[in-house]
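**Q** No sequence on hand, only this structure:
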């Protein structure tokens, strides 16, 4: 069975755009750089040629990776989410029961999650612990630093955009 990768429509589109950029812009640019480097003669000691071939290998690997992820992606429409429970796509406001700090994360798939951007993966320890919880529920999660306890304060739909 193929493992599906959950993602938002926006996340799916970003991967498609990156794939398009690599295939239509980067790949031809690298092919041209290789041809130019070949014209300089001896390939054994041609740093430009070796650098271009290395870049080509990296780009071709990323193209294969993106094609695989896109083929396994499951686009989830987050526009009509039920915000009674924590599910993929919602924005959850938590309070740390030890520090009283408030944190807010959108639950996304591993391909889109970025703590810096205010999102975490549904597959992360905290993400897994939150799934199915309601406002007022306690979330207990084991972290490398020990057991952390939170309370779900709010569950809201994602901001548009």
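**A** Cool, the structure landed. Quantities reported herein were computed from a predicted structural model and do not represent experimental measurements. Residues are numbered from 1 along each chain as shown.

**Q** C-alpha from now on. contacts and neighbour counts both.
**A** Noted.

**Q** Tell me where this structure has strands.
**A** 5-7, 73-75, 91-96, 102-108, 119-121, 138-143, 146-156 (DSSP state E).

**Q** Below is structure B, check it against A:
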């Protein structure tokens, strides 16, 4: 059975590598130190500082495993290797909903890089899934939880 891959941009991979380094070299030692200090307070059965530090350690270790997995199976998408007019991860797409005059622009990124407030949408989002593989000038139907609508792809740019 093939392992799950994690599509991402080169920038997204660099950010994950930096996060992993921070988690292992900074955060992990801080949490270990907090556990040591909390242990020194004595009775662990009623030691909320100890419990909180152990919970934080558990979350931290889970995130380290998750990031290591994502990096191990990273599928870095090179937007420049795809047809310049074709929608793919790593490209910024400008489109207009049919019947509307205002256009919208989004950069399609891997799911861990997603930040809709800054215009970066996950390749797993309904909009990105519908647009990927289509080209500038095409009309595409997009189904979202809020309903179905058609858009015209106005521009496709590699970032």
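**A** Nice, I can see it. Fair warning: this is a prediction, and the values are worked out from it, not measured in the lab.

**Q** How close are the two chains, by TM-score?
**A** Remark: TM-score between the superposed chains equals 0.92 [TM-score structural alignment, normalised by the length of structure 2]; 158 aligned residues with a Cα RMSD of 1.4 Å.

**Q** nearest to residue 27 of structure 1, of the strands of structure 1?
**A** Nearest to residue 27 of structure 1 among the strands of structure 1 is strand 73-75; the distance by Cα to Cα comes to 23.9 Å.

**Q** Where does that closest one end up in structure 2?
**A** With TM-score structural alignment applied, strand 73-75 of structure 1 matches the range 74-76 in structure 2.

**Q** what about the matching stretch, distance to the chain center?
**A** 12 Å (Cα atoms, centre = their mean, to the nearest Å).

**Q** Just give me the mean distance for that stretch relative to structure 1.
**A** Superposed on structure 1, stretch 74-76 of structure 2 shows a mean distance of 1.1 Å to its aligned residues (mean Cα distance after the TM-score superposition for structure 1).

**Q** what does that stretch contact?
**A** Residues outside stretch 74-76 of structure 2 that contact it (Cα atoms under 8 Å, 6 or more residues apart in numbering): 5, 6, 7, 8, 9, 10, 13.

**Q** can you pull the contacts of the first one?
**A** So the one you mean is residue 5 of structure 2. 70, 73, 74, 75 are the contacts of residue 5 of structure 2 under Cα under 8 Å, 6+ apart.

**Q** I'd like the distance from the longest helix anywhere in structure 1 to the chain centre, please.
**A** Counting by DSSP state H, the longest helix found in structure 1 is helix 47-72. A distance of 19 Å separates the centroid of the chain from that of helix 47-72 of structure 1, by Cα atoms, centre = their mean.
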